[in-house]
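Enquirer: Here's a sequence, model it:
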Amino acid sequence: MFKLATTLLLTGLACAACVSTTNNNSSTYLKDAFAPHFMMGTAFNEQQISGQATEDVQLALSHFNAVTPENIMKWEVIHPSPNEYNFAASDQLVALANEHNFFLIGHTLTWHSQTPDWVFKTPEGNLKDREALLALLKEHIYTVAGRYRGKIQAWDVVNEALNEDGTLRNSLWLQIIGPDYIEKAFQFAHEAAPNAKLYYNDYNLFKPEKRAGVIDMVKRLQAKNIPIDGVGLQGHYALDYPDLSLLEDSIVAYGDLGVEVMITELDVSVLPFPEEEEMGADVSINLALQSKFNPYANGLPSSINSQLSDRYEELFKLFLKHQDKISRVTFWGVNDRQTWRNDWPMQGRSDYPLLFDRNNQPKDAAQSIIRLTQ
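Expert: Okay, the predicted model is just below:
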């Protein structure tokens, strides 16, 4: 049923998602415009994967050639209890991606967040010891990555392991196993899926201190001949954040390590934030909704839409400048209706951070970045 629905949409509504780029109404798709430069990716949520949002999927099939799942492969979903794995949604995604030749990134094998307490604790509530947690990490990675060996082309092996100063986050992974848990995760992933590309993924990687931490991590792995193929810079940005010179410095620095550089989870918030330090992507932040931080509840003003277009154009000029280092740019969602930004760091906000609006219509920003390639 899902295959039939998407096929009908693609054949019957093929131009519904076209982006007009010139006065004579010529149109193109993102993945085609950027094909000579880098892959263009998006993220699918469970409704899209299950076939409940076929128009979103049709849009994605038209415009993107890489896909990452938002949540279905995170530990709490795919491995919710010690003897239970839930592969239904991920199997659907793998089938969809393979059918339509998406480059598929598994997200994520090791993360401090969205991981159940039982992973770290015994039934009595005590912290597990190093050997027990290492054995569980190996079993999880072997089971999940091994199931999709040859079907998932890349994995975000470790996600958000660093503090803002570049030191290792004091997660339970670190507390119980020690700093080599990162090495072990990459080692296990390579053993389970030897042909998959293996990535480290994190936010605020433009910051010099955090950049230094990533560089040190990659060099340690390389020195031990533990495969790491790339660094994903989560692009949770805003109209005036970050300083693009810092972002450029990081792109160059990571590229100099000889690994791929990817812009992952890209979205540009148009909303004000309570404090600058909350501009990262810490999903644990949950503040009370205030109207002054939700100024566009009834729609995006044209002036702000223009600013969003300008910001995306600035970002993609930078990405194209360093296309020799960047292998992929992935947006964190298909459209504004889907974006996590609507509810972070306050439930109920209305944000407009992506290239397509809540009705899957392209914004001026989509036109702007495509024109950069013409």
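Enquirer: CA atoms for contacts and neighbours, from now on please.
Expert: Noted.
Enquirer: Centroid-nearest residue for the chain?
Expert: The C-alpha lying nearest the average C-alpha coordinate of the chain belongs to E265 (C-alpha atoms, centre = their mean; 3.4 Å).
Enquirer: next up, for comparison:
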Amino acid sequence: MNAQETSLTLKEAFKGKFLIGTAMNAYQIMGKDTAATNIIKKQFNAIVAENCMKSERIHPREDKFDFSLADKFVQFGTDNNLVVTGHTLIWHSQAPDWFFVDDAGKMVSKETLIARMKNHIQTIVTRYKGKIKGWDVVNEAINDDGTYRSSKFYQIIGEDYIKLAFQFAREADPDAELYYNDYSMSIPAKRNGVVAMVKKLQKQGITIDAIGMQSHLGLDNPDIKDFEASLEAFSSLECKVMITEMDISILPFPDKNAGAEVTKSFEYKQQMDPYRESVPDSVTTAFEQRYLSFFKLFEKHKKAVTRVTLWGVTDANSWKNNWPVPGRKDYPLLFSRNYAPKPIVDKIIKQTLSE
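Expert: Reported below is the predicted structural model:
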């Protein structure tokens, strides 16, 4: 490996294979964390907003949209020639209470919620038409057992809320790509549930351009063979596959069934936070091997995989420091707390160059 090769950035190394992206938080979008935005501009060619486009932020009241931060996020992408993904239009979590109730606090009718969904989706998608390549239209609609999540959208409208969300987004921007995004996608029952949902939507004339496989991984969970089985199952639906929200936690997990369920929370215990001072070499080695194994898998399926997105820039701003155990110190990303690339970055680049 010569010096010129090892000086390549991530986006240069994966050119012609798939996009390599990251999530941006509010501080980065507002320009208050220039060290992180410098990394983004140098290393990545795709971005997604971590929180500012979720409905409770962008649509806090029925008669009020707040585009201030989302506009800055999209402009940052435009200014720096980055592929922008909108995240997320319809999600049961981080949704404002008003969405589902009337002035008296009672559950709204099916017709009212559909009208609110349409206004929400089409106002946002229309605003960024031509600037956002694709949207996570529906997020986390399927349970781990393959059944539909009993969210308020599902309770009021039924499973048709998913079809309607894709229809409304397609009407607002016919040229945008539309995605379904979910976690724990390697679980066989969940895989089968998503496949059945997508097939049903396709029979109803709905096009889903890609399925996003949230990849909040641990050192030993999920099994990479199960992950690959899901990747293959989704790509067989004539959908592209996107690896979304990727991070690899090195910490013990109090409940492996939590997936990425944001409502889960466990009491802080010191034994669940073992690496506050330093990370043993053996753990670092396992962490690196895990990243390398998954990136090798993504390259194996590069005809199906169009984007790999890390869920954050540095360990300092990773959500895994506070979920599912608040206050822990985790090291799940490619850049350290002092904004330096970890050795794994160079190893990933060398691996892809040798493929």
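Enquirer: State whether the residue nearest to the centre of structure 1 is indeed within a strand.
Expert: Yes - counting by DSSP: H, G, I helix; E, B strand; the rest coil, E265 of structure 1 is part of a strand.
Enquirer: That one pairs with which position in structure 2?
Expert: Under the alignment (TM-score structural alignment), E265 of structure 1 pairs with E245 in structure 2.
Enquirer: Also E314 of structure 1?
Expert: Aligning on TM-score structural alignment places E314 of structure 1 opposite S293 in structure 2.
Enquirer: ditto for E124 of structure 1
Expert: Counting by TM-score structural alignment, E124 of structure 1 lines up with A104 in structure 2.
Enquirer: mean shift between the lengthiest helix in structure 2 and structure 1?
Expert: Longest helix in structure 2 by number of residues (criterion: DSSP state H): helix 281-300. Per the superposition on structure 1, helix 281-300 of structure 2 and its aligned residues are separated by 1.0 Å on average (mean C-alpha distance after the TM-score superposition for structure 1).
Enquirer: That helix - contacts with which helices or strands?
Expert: Counting contacts by 3 or more C-alpha pairs under 8 Å, 6 or more residues apart in numbering; DSSP states H and E, helix 281-300 of structure 2 is packed against strand 240-249, helix 343-354.
Enquirer: just the angle between the shortest one and helix 281-300, please?
Expert: I take that to be strand 240-249 of structure 2. With axes from the mean of the first three to the mean of the last three C-alpha atoms, to 10 degrees as the criterion, the two stretches strand 240-249 of structure 2 and helix 281-300 enclose an angle of 180 degrees.
Enquirer: ok, back up a step: now the match of E124 of structure 1: how far from W98 of structure 2?
Expert: The span separating A104 of structure 2 from W98 of structure 2 equals 11 Å under the rule C-alpha to C-alpha, to the nearest Å.
Enquirer: Name the residue in the two with the higher neighbour count.
Expert: W98 (16 against 7; other C-alpha atoms under 10 Å).
Enquirer: residues contacting the more buried one?
Expert: 61-62 (C-alpha atoms under 8 Å, 6 or more residues apart in numbering).
Enquirer: Tell me if it really is in a strand.
Expert: No - secondary structure of W98 of structure 2 (three-state DSSP): helix, not part of a strand.
Enquirer: Okay, it and T112 of structure 2: tell me how far apart.
Expert: Noted for W98 of structure 2: a distance of 12 Å to T112 of structure 2, by C-alpha to C-alpha.
Enquirer: same thing with L292 of structure 2?
Expert: Here the criterion is C-alpha to C-alpha. By it, L292 of structure 2 lies 48 Å from T112 of structure 2.
Enquirer: and the residue lying closest to M242 of structure 2 once chain neighbours are set aside, what helix or strand is that in?
Expert: In this structure, M242 of structure 2 finds its nearest non-sequential neighbour in G212, 4.6 Å apart by C-alpha to C-alpha, 6 or more residues apart in numbering. Using DSSP states H and E, G212 of structure 2 maps to strand 210-218.
Enquirer: list the contacts for the counterpart of P188 of structure 2 in structure 1?
Expert: Applying TM-score structural alignment, one finds that P188 of structure 2 aligns to P208 in structure 1. For P208 of structure 1, the contacting residues are 246, 250, by C-alpha under 8 Å, 6+ apart.
Enquirer: How much space separates P208 of structure 1 from L246 of structure 1?
Expert: Between P208 of structure 1 and L246 of structure 1 the distance, using C-alpha to C-alpha, works out to 7 Å.
Enquirer: same thing with A66 of structure 1?
Expert: 26 Å.
Enquirer: before we move on, what about N98 of structure 1?
Expert: Noted for N98 of structure 1: a distance of 37 Å to L246 of structure 1, by C-alpha to C-alpha.
Enquirer: T21 of structure 1 now?
Expert: In terms of C-alpha to C-alpha, T21 of structure 1 sits 30 Å off from L246 of structure 1.
Enquirer: Which one of the two is surrounded by more residues?
Expert: Regarding T21 of structure 1 and L246, a neighbour count based on other C-alpha under 10 Å identifies T21 as having more, with 18 against 14.
Enquirer: so where does Y199 of structure 1 fall, helix or strand?
Expert: Assignment of secondary structure by DSSP H and E places Y199 of structure 1 within strand 197-203.
Enquirer: Before I go, just wanted to say thanks for your time.
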